[in-house]
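Visitor: The following block contains a protein sequence and its predicted model.
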Amino acid sequence: MRRREQILMTAEQVFGNPELAEAWLTKQAIGLSRRLPCMLLETDQGYMEVADFLVRLDYGVY
């Protein structure tokens, strides 16, 4: 659960509001090979992929 909270906080900063962040978490992400970000949070590697992807989105490097 803590991973989800951390990713949601970052996603809120990237997307600008909590509703968009929550919606993004449950939809396929092209930059994550069309995988669901929420499903990737189950492993350490998946968490790092999602966190890295959000940073790249924030800086426009995707």
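Guide: Yes, it's here.

Visitor: contacts, neighbours, all on C-alpha from now
Guide: OK.

Visitor: in the protein, which spans are helices?
Guide: All helices of the chain, identified by DSSP state H, fall at 2-15, 18-25, 37-40, 44-59.

Visitor: take a look at this one as well, against the first:
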Amino acid sequence: MPDQLIGEPEPDFDRLPRALMAHAVDTFGGPVKARAWLTTPNPVLNNLQPLEIAATSEGVARVEEVLTRIDYGIFS
């Protein structure tokens, strides 16, 4: 990523469930915007990155819920 600092590890998108990544890509219209959203701290997720939250099955469900809310125009 061009905005990444030297020595900063790449985000590990491979560990995300395929369905979650597909949902994010569908919600944001492409993989670049989906990855940006997944790596940006989100106030709805206590200012954690969705990628961080999705490390557990409960977190995956929470991120899916947030994506579904975005799909329906519910941003809070």
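Guide: All right, it came through fine. Predicted model, so just to flag it, every value in this text is computed and none were measured.

Visitor: The helices of the first structure: which one's closest to residue 31 of the first structure?
Guide: Proximity to residue 31 of the first structure (C-alpha to C-alpha) singles out helix 44-59 among the helices of the first structure, at 7.1 Å.

Visitor: Tell me roughly how far the closest one lies from the second structure on average.
Guide: Mean deviation of helix 44-59 of the first structure relative to the second structure after superposition (mean C-alpha distance after the TM-score superposition for the first structure): 0.5 Å.

Visitor: now that helix: which residue numbers in the second structure?
Guide: Under TM-score structural alignment, the alignment places helix 44-59 of the first structure onto residues 57-72 of the second structure.

Visitor: Could you double-check that residue 63 of the second structure lies in contact with residue 52?
Guide: No - under the criterion of C-alpha atoms under 8 Å, residue 63 of the second structure is not in contact with residue 52, lying 9.9 Å apart.

Visitor: between those two, which one's more packed in?
Guide: residue 63 (24 against 18; other C-alpha atoms under 10 Å).

Visitor: Contact partners for the closest residue to the more buried one other than its chain neighbours?
Guide: In space, and not counting its chain neighbours, residue 63 of the second structure is closest to residue 50: 6.1 Å by C-alpha to C-alpha, 6 or more residues apart in numbering. Taking C-alpha atoms under 8 Å, 6 or more residues apart in numbering as the criterion, residue 50 of the second structure is in contact with 37-42, 63.
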